[in-house]
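# pasting a predicted model and its sequence here:
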Amino acid sequence: MRTLGVEEEMLLVDARTGRPLPAAEQVLRHAADRAQAAATDGAVTGPPMIPGVCAHGAVEGEFRQQQIETHTAPAAELDDLRSELWRWRGEAVAAARECGVGVAALATSPLPVEPAVSRSPRYLWLEDRYRLTAREHLVGGCHVHVSVASDEEGVGVLDRIRVWLPTILALSANSPFWQGQDTGHASYRAQVLTRLPSWGPNDRFGSAAAYHRLVRELVRSTVILDEGMAYFDARLARRYPTVEVRAADVCATVEDSVVVAALCRALVETAAQEWAEGREAPDVSTRLLRCATWQAGREGLGGQLLDWRTGLPEPCWSVLETLLDHVGPALEAAGDLATVHDGLVRVREEGNGATRQRALLAHTGQLADVVTDSVRTTAAPCPGRRT
């Protein structure tokens, strides 16, 4: 079974006022101290190490001082992935709490913020090169890594999953507010990312050589610094033998993240089988996929999505059911079908992150309450685990 892991980019906030805080350096120091103490005590636990893949989870820095990133160890079973997500959200929350800071799994800040760049040469280069675009940039994604056997298989996967990634975005949408305003989008993060020159869907590559040639050309252009700034909505990971699906907003809850990750793994497995059988990748224009991504970010689960097969708008849940039919055999083979089915039923009843944020604002009238609720949800203990 293909292993999978998840990276989550989350906000650091004043839990009382909801304002983002530039506290990443302090939080990371506390996280490192906690990790060292756990290693010394022999308390490091988790799924077994898998050679060639990130062997353990972590709390790490990101582009902005107002955010941190967690990543899980690779897992083959969804129960293990769920435990890893709870564990590393918990580690981030505990380290932040020691600094008097809250952690919020929100893909944009509902309240006004002046983002502060993290002090690394790479991030300083990005801010100098992209100027206002970089200075205003503060978004959080959920990046799902799924193992592949080779770059050739990985590119075969990328060519075949590209048509489904707008649907993943719509499901995960968790960023309706920006700088104190309702944007009218379910995922305004997706809109912000379009300002980056390398973001979004690509044409079909056809081969690993073509993929790597494009990345080299982008680096040589000096528009991006290195291959890590090829911010495609799905790409070959730099450090791990994985496809990295980057389309999703950071999810409001662990259970939402698990559903998104399971669907991504099923998409990768289905696409890999099609590639191995020599089946042609869907011939859909990148321009249409950009429109589909815009529509998914605009509507989320509250309206219509573009059906890539026809290019026409369809009810969002009809498109999601089409996705579920497409990956159903892979979900069943992995033992994930029931989890995904139940998760989608729950999301249909309760809404995704964007729906919940707007509902809470309608109830209280205060954007600070949206952040406070996210801090509480993000810090919730794993069910069945003693706190």
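Nice, I can see it.

# make it CA atoms for all contacts and neighbour counts henceforth
Noted.

# wait, what's in contact with the nearest residue to residue 146 once chain neighbours are set aside?
For residue 146, ignoring the flanking residues on the chain, the nearest one in space by CA to CA, 6 or more residues apart in numbering is residue 4 at 4.5 Å. The neighbours of residue 4, taking CA atoms under 8 Å, 6 or more residues apart in numbering as the test, are 74, 75, 76, 81, 144, 145, 146, 147, 261, 265.

# how about residue 72?
By CA under 8 Å, 6+ apart, the residues touching residue 72 are 5, 6, 7, 56, 57, 58, 81, 84, 85, 88.

# residues touching stretch 116-134, excluding its own?
Outside stretch 116-134, the residues that touch it by CA under 8 Å, 6+ apart are 22, 61, 62, 63, 64, 65, 66, 135, 195, 196, 223, 225.

# what is the neighbour count of the nearest residue to the third one once chain neighbours are set aside?
Leaving out its chain neighbours, the residue that sits closest to residue 62 by CA to CA, 6+ apart is residue 68, at 5.5 Å. Applying other CA atoms under 10 Å, we find 25 residues neighbouring residue 68.

# this is the other structure I want to compare:
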Amino acid sequence: MTTLAPLPDAVPERPAAAVTVGVEEEYHLVDAETLALRDSAELNDAALHGRMGPQIQAEIATTQLETATAVCRTAGELRQQIVHVRTEAAAAAATAGSALLVASTHPFATWDQQRLTARPRYIELFERWGLLALQQVICGCHVHVSVPDLDTAVAVMDRARAYLPTVLAMTGSSPFHEGTDTGYDSYRTQWFARWPITGPTEPLGSGTAYLELVEGLRRAGVIEDSSSLYWDVRPSAKYPTVEFRVGDVCTEVDDVVLHAVLLRSLTRVLAAQAERGVPAPEIRPELLRAARWRAARHGLSESLFDVLQGDLVPAPVAVERLLALLRHDLQDAGEWQEASELTTRLLARGTSAQRQRAVLQRTGDLRAVAASVVLRAGSA
């Protein structure tokens, strides 16, 4: 996967808040005319060898590109960066007659229309995982938030588990898979769950416990190193960040910004809780999996399960509870108004998955669905 550029300034030993954020997005490459997956050797080779610039790289499949923003300190900087990297990636794709499909699944493509990118890491994944590595017809969004040390990253991981189902529900963009309406807002979540190194973790308690677990998984032959862990949230293997991997690719720039702003705020709030000695909540793994499943299944269209309160609540209520937790932090950061406005907008128009289904209901045409989430050069 593409990694973020190093932080421009040294991270203070004990900062009052996690202050930087960056976003990685993966996109499907499609033919600019037919909107079918485009297996472009030219684009794949250019991305693989860095000819598209440092912010665009190849992904596991030859029909994908990945982008990474620079490290950002404000929501405004992040928005500019997302628009910039999407514009650059769309322009690069256009040189080979391609466009970007900005959603986690392609509405009608099949996995056998892609090939494995010829990078040693991906070849090793195939040798380890077999068919699973060839069937990655999904894209994700990864948010990096700076933290001072590994113990803080693990403390955030342990405490974030309760809130990530709601975060996931706000990003769904993968309702279709290989031409079928799956009934899920985020079928990517279900598809990726076939790997045993995805999803939520049990509480770890310390950086030492995390390193011991990584070593155990390495000895088990499941991973080569921690960069191969695809958990919903993990410490970055290379940079001083905690990396959230729970979200689908957000079609709208507004939704990417909201996703990253909320996760940065959640990191600050949970790190502060850990600093004060507030224990991580005890949550049965079965209930956590149920909450995550409901979020992937229904998105914002039905009730979500609040694992802390132990009740089913309408999705807008779950979102309101998350924002209530973050409100003071977002106000202190000067981001409350934007976050609340973007949330209101998202709840009003629905997730990308909801809007894709509306296109299908209106047109009966999966190609029209694909067109609704395609980004062409000059339209970012």
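Cool, the structure landed. Predicted model only: the values in this text are computed from it and were never measured.

# care to give me the TM-score?
The TM-score (TM-score structural alignment, normalised by the length of the second structure) is 0.91; 360 aligned residues with a CA RMSD of 1.6 Å.

# lining up the contacts of residue 72 of the first structure with the second structure, which overlap?
For those, the aligned pairs still in contact in the second structure (both residues aligned by TM-score structural alignment, their matches' CA atoms under 8 Å) are 5, 6, 7, 58, 81, 84, 85, 88.

# helices along the second structure, start to end?
All helices of the second structure, identified by DSSP state H, fall at 41-48, 75-94, 120-129, 131-134, 150-160, 164-169, 187-192, 207-219, 253-275, 285-298, 315-332, 336-349, 352-363, 366-372.

# export the contacts of residue 72 of the first structure to TSV and append columns for distance to residue 378 of the first structure and neighbour count.
Shown next, in TSV, are the contacts of residue 72 of the first structure (distance: CA to CA, whole Å; neighbours: other CA atoms under 10 Å):
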residue	distance to residue 378 of the first structure	neighbour count
5	18	27
6	15	26
7	15	25
56	21	17
57	17	20
58	16	21
81	16	26
84	14	25
85	11	27
88	11	21
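
# which two of these have the greatest separation?
Farthest apart among these by CA to CA are 58 and 81. That separation is 13.8 Å.

# circling back to that earlier point, closest to residue 35 of the first structure among the contacts of stretch 116-134 of the first structure?
residue 61 (14.8 Å).

# quick revisit: which among the kept ones among the contacts of residue 72 of the first structure gets closest to residue 243 of the first structure?
Distance to residue 243 of the first structure, by CA to CA, is smallest for residue 5 among those, at 10.5 Å.

# which one is the counterpart of residue 35 of the second structure in the first structure nearest to, not counting chain neighbours?
Under the alignment (TM-score structural alignment), residue 35 of the second structure maps onto residue 18 of the first structure. Closest residue to residue 18 of the first structure apart from its sequence neighbours, by CA to CA, 6+ apart: residue 368 at 4.8 Å.

# contacts only, for the residue in the second structure that that neighbour lines up against.
Aligned by TM-score structural alignment, residue 368 of the first structure pairs with residue 367 of the second structure. By CA under 8 Å, 6+ apart, the contact set of residue 367 of the second structure is 35, 107, 108.

# the counterpart of the second one in the first structure and residue 152 of the first structure: what is the separation?
The reference is to residue 107 of the second structure. In the first structure, the residue paired with residue 107 of the second structure is residue 110, using TM-score structural alignment. From residue 110 of the first structure across to residue 152 of the first structure, the span is 41 Å (CA to CA, to the nearest Å).
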